[in-house]
Structures are given as C-alpha cells and as structure tokens.
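> got a predicted structure plus its sequence, pasted below:
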Amino acid sequence: MAPRALWKGLLRIAEVSCPVALHAAASNSGRVTFHILNRATGNRVRREFVDADTGKPVEKADQVRGYEIAEGDDLMLDPDEIAAAVPESDKTLEISDFIACKDIDPVYFDRPYYLTPAEPMAEEVFALIREGMRRKQVAALARTVLFRRMRTLLIRAHGAGMIATTLNFDDEVRPATEVFRDIPTARIKGEMLELAKHIIATKMGVFDVSGFDDRYDAALADLVKAKLEGRRITQRKTAKRGNVVDLMTALRESAGRGTKKPAHKKAVARQRKGG
C-alpha cells in the first residue's frame, strides 16, 4: 500500500484531466534527533516566546505576525488577514507548457514529490500523460496552490509514476555571475587536459545513491549506542591534508604515470656514476 498522500487534486492538460496524489519523496525521519535537557535535572526544556521588552511570556493566542517597516517598528498582521490574502486552492495542477528535459536547469529545483494516480479509474489517463512525456523526452510545467503557497512544479515521467519537483522562483535563485565573476579565465590544454580526461575516464561509474552515507548521522548513532553500553567514547581523527604539490605532478601521479626524468638527464646520471 502506498503511503498516505500529502495532497490530492487534478492534473489537467487542456480538456484532459486526471485525479492525482502527491507523496513525499524525501524524508528526514531516519535521522538522529535530540531533545534539549536541563543538565541539572535531566528534564526536557520547553521553548517559550517572551515579550522582548517586558520579558513576560506571551500566550499563543496573543502571538501575531509582524512585518518590519522600519528599525524597531513592525506592522501587525492578524492570522485572518494573512489567510484572506493567500490564494485559494482549486486543487488543480494546470499544465501550461512542456519543455525539453535537456533544457531544465537543476539550480531551480526545490523539493521532489512522487506523483501517482489518486484512484484506479485515473490509471489509464495517468499512463497516457506519462508515456507521452517519456516518448517526447519532455517535462511539464504546472502551477497550483500547494501548502498555502502558489507553486510552480516540474513534472517528469519516472518509472511507473511521475516526479513533481517544486521550483524556486527566479528572485530566489542568485545569478551564477554574482558568484563566478571573480574566477579568472584559464585555458587548459595539452598534456594537462589529456591527463585530466584520463583520470575522469578511469573514475567513470553509475549513479547509485545506496553507496552514499551520512557520516555525521552515523557518528551520532554510534555515540548514542556507546553511551548506552557504557563504552568509552574516543574522538575520531580527521584526515590530514596532503602537501601542496605541482599540479602537473599531481595529475601524473593520479593517472598512474608518475614523473619521468628526461632521457638526457638519465644519461648524465650514468656518466657521473662511471656507467
């Protein structure tokens, strides 16, 4: 049985519609989590909101949002005012455009969701849309109100289902030129480029996420287990950084070629030894 859907609605292209469901594709539930405790009593500590000036606790019913219009001056917004301003959801993923998969810039990707048919009667239409996109090697752009926000989603065929990825808005993504502008232009060619290509070729593999692990989370799990078993906890040593070497030498060594002395230097060395 598929896990409970986070959202249900209609996927629509022109006059064709299909009941669909969104499921979380990523989860942090398996991570090690901690509570904040009082060291003296061992009791859990409760988070509490207090008035910045009076220092007195503020009950949840008295907490409202504020928008800073000047330093120390906030515009107060009631929950009802915010709710009225949020667009109402019509529970429809309206496909506006199809784009070539090769044209997708992953820098705009936000969060992935699995998209499935919401009911058995929808499976045929769902399969038709999925296979049409797979054959044409395109993805669909659709918009809807999702979790109280208007979101744009990129929908792609994936196995027996589809993946719907929420996209960051243009003003949420920093232009690459802002970060890259100070990187100097360098022309790499000749043996240096050939060595780099050789190293890449020897390291080619396939994407297998099962080979990746969260070392930080694993270390925390080991720490908890050691404490429970009363074992001594030893600090993990970090790998030492190697000496900075000449780039060409490092490339040759990485490629397994090593550094070779020129032939005339070898001849001079033999003459000095009397060979």
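Received the coordinates, thanks.

> hey, let's count contacts and neighbours off CA atoms from now on
Will do.

> tell me which residues in stretch 179-192 are buried?
Across stretch 179-192, burial judged by 16 or more other CA atoms under 10 Å covers no residue at all.

> and it, how far out from the chain middle?
Offset of stretch 179-192 from its chain centre (CA atoms, centre = their mean, to the nearest Å): 27 Å.

> residues contacting it, please?
Residues outside stretch 179-192 that contact it (CA atoms under 8 Å, 6 or more residues apart in numbering): 248, 251.

> am I right that residue 4 is in contact with residue 22?
No - in this structure, residue 4 is not within contact of residue 22 by CA atoms under 8 Å, at 9.0 Å.

> try it against this one:
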Amino acid sequence: MRSHAPRGAARGIWSGSISFGLLQIPVSLIPAESRSDELHFRLLDRRDLAPVRYERVSTATGKPVEWKDIVKGYEIEKDSYVVVEPEDFAKANVKATQTIDIQDFVPRDQIDPAFFETPYFVVPQPRSMKAYVLLRDALKKRDAVAVATFVLRTREHLVAVMPGNNGALMLEVLRFGHQLKDVEDVPLPAPSSTAAPSERELAMADQLIGGMMSDWEPRKYKDRYYRDVMKVIEEKASTGATTEHHARTAGTVARDDVVDLLALLEKSVAKTGRAANETRPGPKKARATRAGGARKAAKKRRAA
C-alpha cells in the first residue's frame, strides 16, 4: 500500500506581477486547493485484475480510431457538426502576459459566492513585500475586491484579488456571467403572504441561529466518505486481502530597482481623477448579430 509522500514546499504555477496603477508587484500563484488526499482508483478486469484501458472507437464502424484521424467537432444540431481544427483554436488564444491587470475595485459583498471557482495564494517576491502589504491593507480598509484579468497557459481568466483571513492576498478565479444561470431560470416559488414568517417565528429562528453560532474552524468538519473508504482499504491491506496482477509476457528576469511607492500612488490617483472627470461616451450601439443558420441553431454543446 502506498504511503503518503512527505509534504514539501508548495510550488507556484504562475509568476508575474500585479499591475496596480503604476505599481508592479512581483508575485507568484500557488494553488490553495490540496489534492493529496483525493481517492484514485484504477479500473481492473475482475478475472485477472489487469488494468483496463479505454479505446477510441468509431460509432459507425465499431473499430478503433487512431489519434491522427481524430478531430474536434461542435454539434450545432442533431448529428450535424462544425469541425474545429488546431489553427482555429489558435485564433482564440490570448497572448500570454506576465501581469494580473486590475480592471476595477468593487465592494466585496457584491460578488456572489457562486462566481468563485478556484482559489490561489498570491505570494510576494521578497523585494515586493511592501507593495504587497500596501495593496492588501488598502483592500481590507475599503472591504473591496480587485477584479482583474490574467492569462494562464492560453486562456484568459477573470479573477478577484482579495485579502484572506490568513493574512495573505488570495486570488479567486471567477466564472464569467454567462456561465451562471439567471435566477429567473430557476423554478423558485413565487412570493406570497402565506410564506412570510411572523415576527415570533423570525425571533425564534434568530434565537436558534444564535445558539449555534461559532467561529469558523474548517478542520473540525471531516470528509466522512474519504475516512470510511480509507478505513476499508487499510483494513483489507492489513489482513492481506490484496491481490497483484502479473503481466503476461509480451521566467522573467528579476529586477532590484527601488520603487518610490508614494510617488507612483500619487500619479495613479491623479490619473484616475482625470479619467473620471472626462466626458464619458454614450452607450455603444449593439453589435449586429452575425448571420448564419449554424450559429442560430447551436445548442451550446461541445463535442468531447
């Protein structure tokens, strides 16, 4: 039975800078989600415990298809596909940059938790600690979130940078607006006078909640499914209930420049003030919808 590997230093998956006005704050991103305790299973043939592999089989011929003959297709209607080649995907690839570009600052309580997708720790470089703490504390003072964009691999992501309760800045990858259902599409019951709670009911519910209030301690909540499955596995392993299959014979260059944070902040604030005083352009005309029966008929399903 495999033992858990000793924990080492967490590794970053991206490095660059947070672009904040005229400030550039060198940072790296480390995944906040731990996958070390995930359960992983192999599919086996019960008869001889040989690992099972999947084959790519044509639904028309029932025969295996080689990788060189496989393309990706987008189904626009039943059994009708648009083939998308690698060069087509390349047209949609965003040029990679080394910056997290802050677009807006918004009140923290305005972002619904449903938009949050993947958390990362934002780790400062030693030379950028002062600017890092400055951004963190300024966000905390305003109870604000920095909404930004950055490119990871070949995909641009919408993200929120915010102070965490752990003293670090956290980056949350956000879902785009079109990725969430509108509440109007959810079959919620219509409000009615009979559904409104009475003052006494509300007071009792408040009392119940008050009696159960406690500080947030995430480690006191246990994954019982993982615990119980691992218990079964360990018991089987300790009693010798294991079987073996016997195979048949056959970056960026660092800079040490000293940055005058106050001067850059003053310039950034002045620049922001000038932009706010300029006459804003009127609303843009809606873009014409592209014609094309294929696009109109698209059901927004991607082929695997």
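That came in fine, so what should we check first? Quick caveat: nothing in here was measured; it's all calculated off a predicted structure.

> could I get the TM-score for this pair?
Put the two chains on top of each other and the TM-score (TM-score structural alignment, normalised by the length of the first structure) is 0.77; 231 aligned residues with a CA RMSD of 2.1 Å.

> ok, now which ones touch the corresponding residue of the second structure for residue 112 of the first structure?
Counting by TM-score structural alignment, residue 112 of the first structure corresponds to residue 119 in the second structure. With contact set as CA under 8 Å, 6+ apart, residue 119 of the second structure has these partners: 31-33, 170-173.

> would you map the helices across the stretch 51-200 of the second structure?
Counting by DSSP state H, counting those that start in this stretch, one finds helices in the stretch 51-200 of the second structure at the ranges 86-92, 129-142, 199-212.

> so where in the first structure does the shortest one end up aligned?
Mapped onto the first structure with TM-score structural alignment as the criterion, helix 86-92 of the second structure occupies residues 79-85.

> average offset of that stretch relative to the second structure?
Taking mean CA distance after the TM-score superposition for the first structure, the mean distance separating stretch 79-85 of the first structure from the aligned residues in the second structure is 2.3 Å.

> distance-wise, check residue 100 of the first structure relative to residue 221 of the first structure.
43 Å (CA to CA, to the nearest Å).

> residue closest to the middle of the second structure?
The second structure has residue 118 as the residue nearest its centroid, 2.9 Å off, counting by CA atoms, centre = their mean.

> verify the stated contact: it with residue 161.
No - the pair residue 118 of the second structure / residue 161 is not scored as a contact, 11.9 Å apart, by CA under 8 Å.

> mind listing the shared neighbours of these two?
Going by CA under 8 Å, 6+ apart, residues that sit against residue 118 of the second structure and also against residue 161 are residue 172.

> tell me the residue in the second structure aligned with residue 168 of the first structure.
Match for residue 168 of the first structure (TM-score structural alignment): residue 175.

> residues contacting its match?
Residue 175 of the second structure touches 115-117, 158, counting by CA under 8 Å, 6+ apart.

> make CSV from the residues you listed and add neighbour count and distance to residue 152 of the second structure to it.
Listed next are these as CSV, based on neighbours: other CA atoms under 10 Å; distance: CA to CA, whole Å:
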residue, neighbour count, distance to residue 152 of the second structure
115, 17, 18
116, 16, 17
117, 11, 15
158, 18, 11
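
> residue 127 of the second structure: which of these is nearest?
Using CA to CA, residue 158 comes nearest to residue 127 of the second structure of the contacts of residue 175 of the second structure, at 26.6 Å.
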